[in-house]
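In: only the shape, not the letters, is given here:
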């Protein structure tokens, strides 16, 4: 058996970095840009893809467009919940203002032999690849769903008309200094078993 501590050291270092990833918030500028953002998006495009359908779609929301997007989220909330429209609209505007960049991640679902769930899972895998890439490039991010991710009006605004749909939003930026403790890693034994025949 090869000595992996020497023969594969660069790969182990990459795994160390991967194992240190966690959802990051709050975020501050700078957000990824240029070649760094291209690498993050390219990582998403390397996700598993049954049937080679390439269902992943990413909509980058940055700069001044974020503020307009926050207003649109407020409009969508007013349709969903008119009684709480003002409170929700301000909550979503504030969320977008304090988030340097958003990446809406969805799947263009194609009818045929590949089940819809597998196309959505491909988009989810793309989201995870991009979160890992954000972390490995020194940025932070978080996968956010909630009512906006499932709202047909928000989906259509971003180009996801049924049966296509969002799987969520990735926040992206530089982690702000924090004194919060680092969450403990899950215990492997609580989540892994070996299958054995009866």
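Out: Here it is on my side, so go on. On a predicted model such as this, the values are computed, not experimentally measured, just so you know.
In: all contacts plus neighbour counts: C-alpha atoms, from now on.
Out: Will do.
In: endpoint to endpoint, stretch 59-68 covers what distance?
Out: Using C-alpha to C-alpha, to the nearest Å, one end of stretch 59-68 lies 14 Å from the other.
In: do stretch 14-29 as well
Out: Using C-alpha to C-alpha, one end of stretch 14-29 lies 25 Å from the other.
In: give me the contacts around that stretch.
Out: 98-100, 132, 135-136, 140-143, 172-176 (C-alpha atoms under 8 Å, 6 or more residues apart in numbering).
In: buried residues, stretch 162-180. List them.
Out: 164-175 (16 or more other C-alpha atoms under 10 Å).
In: let me fix that: stretch 89-106
Out: Residues 89, 92-93, 96-97, 99-106 are the ones in stretch 89-106 that count as buried (16+ other C-alpha under 10 Å).
In: re the thing from before, go through the contacts of stretch 14-29 and name the one nearest residue 112.
Out: Among the contacts of stretch 14-29, residue 143 lies closest to residue 112 (C-alpha to C-alpha), at 28.7 Å.
In: here comes the other one, which I'd like you to weigh against the first:
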């Protein structure tokens, strides 16, 4: 395992279209989700949860997304419907990270939502540490009430991310990063 700083410095996103089998086995998935759960959580509320989409369930999700699109847009092209059918089949595993943030007497909703986002980021780093690659996506189905309910959301929940996980078929590419001088300031009195 690379040291922690090297691991963080080398994490890159690989597009879900370039993630193939094998994906994590059950023991590795359990370890990834355990690590994803080790985030700041003021009040110990656990304001997030995970939904796992794998195997044949990914194709079933795609069929249901295509049905939603077709019902709303009878003119939807075969290409658009095929895109929906394949949306959750691009990678061997998709993990939905769900925010369960709710009003609380002490913990603001914003802090609960950031805890869920931290769980998604921990998951991406853990995926990298385990030798896989991942991509954090949301796309339309995360924000559409009918699609989100079909994907497993309950009342008051929101998707933070769909983390697509698999073995990369292309080398990672870096993207331009901001200069620290553009994003860091020092407060002075």
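Out: Cool, the structure landed. From a predicted model like this one, the values you see are computed outputs, not experimental measurements.
In: if we can go back for a sec, let's have the buried residues of stretch 162-180 of the first structure in CSV, adding distance to residue 118 of the first structure and secondary structure.
Out: Listed next are those as CSV, based on distance: C-alpha to C-alpha, whole Å; DSSP: H, G, I helix; E, B strand; the rest coil:
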residue, distance to residue 118 of the first structure, secondary structure
164, 13, coil
165, 13, strand
166, 14, strand
167, 12, strand
168, 16, strand
169, 19, strand
170, 20, strand
171, 24, strand
172, 26, strand
173, 29, strand
174, 32, strand
175, 32, strand
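In: re earlier: tell me which of the buried residues of stretch 89-106 of the first structure fall in strands.
Out: Among the buried residues of stretch 89-106 of the first structure, the ones falling in strands (DSSP state E) are 101-106.
In: could I get those in TSV, plus columns for distance to residue 48 of the first structure?
Out: As requested, these are exported to TSV (distance: C-alpha to C-alpha, whole Å):
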residue	distance to residue 48 of the first structure
101	25
102	23
103	19
104	18
105	15
106	14
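In: leaving out chain neighbours, which residue sits closest to the residue mapped onto residue 111 of the second structure from the first structure?
Out: Under the alignment (TM-score structural alignment), residue 111 of the second structure pairs with residue 118 of the first structure. Distances taken as C-alpha to C-alpha, 6 or more residues apart in numbering put residue 50 closest to residue 118 of the first structure, at 7.2 Å, once the chain neighbours are dropped.
In: contacting residues for the aligned residue in the second structure for the one you found?
Out: Counting by TM-score structural alignment, residue 50 of the first structure lines up with residue 42 in the second structure. Shown in contact with residue 42 of the second structure (C-alpha under 8 Å, 6+ apart): 107, 111-112.
In: count the residues that sit near residue 19 of the first structure.
Out: Neighbour count for residue 19 of the first structure, taken as other C-alpha atoms under 10 Å: 11.
In: what residue in the second structure is paired with it?
Out: So, by TM-score structural alignment, residue 19 of the first structure is matched to residue 9.
In: distance of that match from residue 1 of the second structure?
Out: 14 Å.
In: returning to what we had before: now the two most distant members of the buried residues of stretch 89-106 of the first structure.
Out: 89 and 106 (23.1 Å).
In: which stretches of the second structure form helices?
Out: Listed from the start of the chain, the second structure has helices (DSSP state H) covering 4-10, 26-36, 56-72, 78-86, 109-129, 145-150, 180-183.
In: so which of those comes closest to residue 102 of the second structure?
Out: It's helix 109-129; of the helices of the second structure, that one is closest to residue 102 of the second structure (C-alpha to C-alpha) at 5.9 Å.
In: what lines up against residue 148 of the second structure once you look at the first structure?
Out: By TM-score structural alignment, residue 148 of the second structure lines up with residue 155.
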